[in-house]
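Asks: attaching a predicted model along with its sequence, questions to come.
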Amino acid sequence: MPGDAKPIIAILGGTGDLGSGLAKSWAAAGYEVVIGSRSAEKAAEAAAALGGSARGDDNAGAARAGDIVVLAVPFASHESTLLDVREAVQGKIVVDAAVPLVPPKVSTVQLPAEGSAAQIAQGLLGEGVRVVSAFHNVGATKLHGGGKADCDVLVFGNDKDARDQVIALAGVVATRGVDGGVLANSAAAEALTSVLIGINRRYKVPGAGIRITGLDIPAVG
C-alpha cells in the first residue's frame, strides 16, 4: 500500500447491523469498502445503498479484495466463515469483531474453551495472518445514528503494527481506539459485551458503551 493511501476494507457480514454500521462510517470517511456476505447479490444491494466506491461480493471475494478484512458475523457463523476465507486472507490483517454469545442467555458471559473468539480465529487462520480483535462493545445503533459512536474501542493483537492500524480505524468510527494488549486479552472485551447487553435491558438504553478514564490520549477527529 503506497504512502498514505487508505487501505481497502473488506467487511465480512457487512449486511448485518454491526457490519453495515462500520461500512457506513468508513465509507463516509473516504475509505474504499467491500461488503461481504454469504450472498453476493445481497452484498451488492447493500453496497449500492451505501453508494460511492462501495462494492459487494461474497465473503471469499470480499476477503480477496480487502487489504484489511473485518469479520462482523454472528458467532454461530464464525468458524465456517473463517474456514471459507482462510486462503484469501493470508498475509493480511483480520479484525475479529465476533462475540461468543450463546442464546438464549446472551447477557450471561459464556466464553469458549479456547479463551476467546479471537484466539479461535488465530488458530484457524494460522501465523500467516495477523488477527486483531476490536469493535465488540460498539452498539450498532450508535454507528447508524450519524457521526461517531460516543465510546472507546478496545483493540487487541499480538502484532503492535497491526494493533496500531486498527486503533486508527477505530478512531474513525468512535471516540478513540485504546491499545488493550495481546490477543488473549480479547476475552475481557468479548465477555464485557454480555454485561453491556444486560445493562441495556435493565436500564432500557439502546447501546451502552465503555470509556477508559485516566488516559492522556485525545479523541480522534
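Replies: Nice, I can see it.
Asks: CA only for contacts and neighbour counts going forward, please
Replies: OK.
Asks: against Phe75, how distant is the residue minimising distance to the centre of the chain?
Replies: Residue closest to the average C-alpha location in the chain (Cα atoms, centre = their mean): Ala97, at 3.7 Å. To Phe75, Ala97 is 9 Å away according to Cα to Cα, to the nearest Å.
Asks: before we move on, back to that, quick check: the residue nearest to the centre of the chain touching Asn137?
Replies: No. The criterion here is Cα atoms under 8 Å, and Ala97 misses it with Asn137 at 9.1 Å.
Asks: shared neighbours of the two, anything?
Replies: Residues touching both Ala97 and Asn137 by Cα atoms under 8 Å, 6 or more residues apart in numbering: none at all.
Asks: report the buried residues of the lengthiest helix in the chain.
Replies: Identified as the longest helix of the chain according to DSSP state H is helix 186-203. By neighbour count with 16 or more other Cα atoms under 10 Å, helix 186-203 contains the buried residues 186-187, 189-200.
Asks: residues contacting it, please?
Replies: 98-101, 106-111, 115-118, 133-134, 136-137, 154-156, 180, 205-209.
Asks: what about 7 Å?
Replies: For helix 186-203, the external contacting residues (Cα atoms under 7 Å, 6 or more residues apart in numbering) are 99-100, 106-109, 111, 115-116, 118, 133, 136-137, 156, 206-208.
Asks: and these, which are buried?
Replies: Judged by 16+ other Cα under 10 Å, buried ones among the contacts of helix 186-203: 99-100, 106-109, 111, 115-116, 118, 133, 136-137, 156, 207-208.
Asks: okay, and which of those map to strands?
Replies: 133, 156 (DSSP state E).
Asks: is the residue nearest to Leu83 when sequence neighbours are not counted in a helix, a strand, or coil?
Replies: With Cα to Cα, 6 or more residues apart in numbering as the criterion, Leu83 has its nearest non-adjacent residue at 7.2 Å, and that residue is Leu124. For Leu124, the secondary-structure state derived from DSSP: H, G, I helix; E, B strand; the rest coil is helix.
Asks: relative to Ser77, how far out is Leu124?
Replies: On the measure of Cα to Cα, Leu124 and Ser77 end up 14 Å apart.
Asks: just the strands in this protein please.
Replies: Using DSSP E, the strands of the chain run over residues 9-12, 33-37, 55-58, 68-71, 93-96, 130-133, 149-157, 174-181.
Asks: run the chain-centre distance for the first one.
Replies: Remark: strand 9-12 is offset 9 Å from the chain centroid, using Cα atoms, centre = their mean, to the nearest Å.
Asks: please apply the same query to the last one.
Replies: Taking Cα atoms, centre = their mean, the mean C-alpha location of strand 174-181 is offset from the chain mean by 13 Å.
Asks: which secondary structure elements does that strand contact?
Replies: For strand 174-181, the contact count by 3 or more Cα pairs under 7 Å, 6 or more residues apart in numbering; DSSP states H and E identifies strand 149-157, helix 160-173 as packing neighbours.
Asks: below is an additional structure, to be compared with the one above:
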Amino acid sequence: MADTSKPVIGIIGGTGDLGSGLARAWANAGYAVVIGSRSAEKAADAAAQLGAGVRGLTNVGAAEAADIVILAVPFSNHAASIEEIRGAVQGKILVDAAVPLVPPKVSRVQLPEEGSAAQIAQDLLGEGVRVVSAFHNVGAAKLHKGGRADCDVLVFSDDKDARDQVITLAGAVANRGVGGGSLANSAAAEALTSVLIWINRQYKVLGAGIAITGLEDAAQA
C-alpha cells in the first residue's frame, strides 16, 4: 500500500521502458504512482501488469492526479507532450527525463540549440512550473530487475526545493540522487546519455551508469 505521506507521482510516457521501470521502482518503494499514455486503455493495461497499486490514465489525467510529474517520452514527442499537459502541471514540479537523441546516430551527442531538453521544457511551460532535469542515465533494464539501480542520478534545477525533492525520489530508485546545479547544467547529463549508449555497445553491457566519487569524504568532513 502506498504511503500517503509521500507525493503522488505521475509518469507521462509511463508505458515506455524508462517510464514503466520508474513506475515499478517507486511503487515498490511505497509511492502512489499513476502512469499516463495517450490511450487510457493502454495505460490501464500497462498499470495492471506493473501491479503494486499503479494506476493508468491518459497523460492529462496522470498529470492532474500527481503532485510531481515525470516526463519520460522520446525527444521526438517532447514538445507535443508538454503542450498536452501544460495546463495540468501548473504550480507543480515537472521532472524532465527526455534526452535529445537524434536517430540513427544516438551514440553521438547532438544537443538542441536551446541547450537542453529541460531548458526547452521550462521555456514552454513558463515560470508557473518548476522544471527539474533527472533520470537520463538510469538504465531501464536495471529498474525492471527490482531493487534500486546501482548508479547515481544527477539532478538539476533552478529551484533548490524542487531539486531537493527529486534528489529524494532518486534515492528511492537508485543508489542516490546528486545535485548538479542549475537547469542549464542538465546539458551535461543529457549529452552523457549518448556516451553511455556508446559504452553499452562497445563493451556489450545492458546498463552502464555513473557514480560520483568523493561525497562520502565530504559528508565526514
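Replies: Great, that's in hand. Computed from a predicted model, the values in this text were never measured in an experiment.
Asks: tm score of chain vs chain?
Replies: TM-score of the superposed chains, computed with TM-score structural alignment, normalised by the length of the first structure, equals 0.95; 215 aligned residues with a Cα RMSD of 1.2 Å.
Asks: Ala88 of the second structure: neighbour count?
Replies: Residues near Ala88 of the second structure, counting by other Cα atoms under 10 Å, number 18.
Asks: what about the residue lying closest to it once chain neighbours are set aside, distance to Ala29 of the second structure?
Replies: In space, and not counting its chain neighbours, Ala88 of the second structure is closest to Glu64: 5.2 Å by Cα to Cα, 6+ apart. According to Cα to Cα, Glu64 of the second structure stands 22 Å off from Ala29 of the second structure.
Asks: quick one: Ala188 of the second structure from Ala79 of the second structure, how far?
Replies: 20 Å.
Asks: again with Gly36 of the second structure
Replies: For Gly36 of the second structure, the distance to Ala79 of the second structure - Cα to Cα - is 16 Å.
Asks: neighbour count for the two, which is higher?
Replies: Applying other Cα under 10 Å to Gly36 of the second structure and Ala79 shows that Gly36 carries more neighbours, namely 32 against 15.
Asks: translate Val89 of the first structure into the numbering of the second structure.
Replies: When the second structure is aligned by TM-score structural alignment, the residue opposite Val89 of the first structure is Val89.
Asks: related to what we said a few turns ago, farthest-apart pair in the buried residues of helix 186-203 of the first structure, please.
Replies: Across the buried residues of helix 186-203 of the first structure, the longest distance by Cα to Cα is 21.3 Å; it joins Ser186 and Asn200.
Asks: contact partners of stretch 65-72 of the first structure?
Replies: So stretch 65-72 of the first structure is contacted by 7-14, 18-19, 34, 63, 92-98 (Cα under 7 Å, 6+ apart).
Asks: just the buried residues of these.
Replies: Counted by 16+ other Cα under 10 Å, the contacts of stretch 65-72 of the first structure give 7-14, 18-19, 34, 63, 92-98 as buried.
Asks: and the closest residue in space to Gln122 of the second structure that isn't next to it in sequence, how far from Ala72 of the second structure?
Replies: Once flanking residues are discounted, Gln122 of the second structure sits nearest to Val131: 5.9 Å by Cα to Cα, 6+ apart. Val131 of the second structure sits 13 Å away from Ala72 of the second structure, going by Cα to Cα.
Asks: between those two, which contacts overlap?
Replies: Shared contacts of Val131 of the second structure and Ala72, counting by Cα under 7 Å, 6+ apart, come down to Asp96.
Asks: so Ala23 of the first structure versus Ile199 of the first structure, what's the distance?
Replies: 26 Å.
Asks: right, I mislabeled it, should have said Lys105 of the first structure
Replies: Distance from Lys105 of the first structure to Ile199 of the first structure, by Cα to Cα: 14 Å.
Asks: repeat that for Leu183 of the first structure.
Replies: 26 Å.
Asks: with Cys151 of the first structure instead?
Replies: With Cα to Cα as the criterion, Cys151 of the first structure and Ile199 of the first structure are 15 Å apart.
Asks: among the strands of the first structure, which is nearest Thr141 of the first structure?
Replies: strand 149-157 (8.7 Å).
Asks: Ala211 of the second structure touches Asp152, doesn't it?
Replies: Yes. Counting by Cα atoms under 7 Å, Ala211 of the second structure touches Asp152, with 5.1 Å between them.
Asks: neighbours of Asn59 of the second structure, how many?
Replies: Asn59 of the second structure has 26 nearby residues by other Cα under 10 Å.
Asks: enumerate every residue touching the residue nearest to it when sequence neighbours are not counted.
Replies: Among residues not flanking Asn59 of the second structure along the chain, Gly36 sits closest, at 4.2 Å (Cα to Cα, 6+ apart). Each residue near Gly36 of the second structure by Cα under 7 Å, 6+ apart is listed here: 11-14, 43, 56-59, 62.
Asks: could I get those as TSV with distance to Gly171 of the second structure?
Replies: Output for the contacts of Gly36 of the second structure, formatted as TSV (distance: Cα to Cα, whole Å):
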residue	distance to Gly171 of the second structure
Ile11	17
Ile12	20
Gly13	21
Gly14	19
Ala43	26
Gly56	24
Leu57	26
Thr58	27
Asn59	25
Ala62	23
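Asks: pick the one among those residues closest to Asp161 of the second structure.
Replies: Among the contacts of Gly36 of the second structure, and counting by Cα to Cα, the member closest to Asp161 of the second structure is Ile11, at 20.2 Å.
Asks: which residue packs closest to the alignment partner in the first structure of that closest one, ignoring adjacent ones?
Replies: By TM-score structural alignment, Ile11 of the second structure lines up with Ile11 in the first structure. What sits nearest to Ile11 of the first structure in space, not counting adjacent residues and going by Cα to Cα, 6+ apart, is Val70, at 4.7 Å.
Asks: again with Arg130 of the second structure
Replies: Using Cα to Cα, 6+ apart, the nearest residue to Arg130 of the second structure is Ile93, at 4.8 Å.
Asks: how much space between the one you found and Gly214 of the second structure?
Replies: 29 Å.
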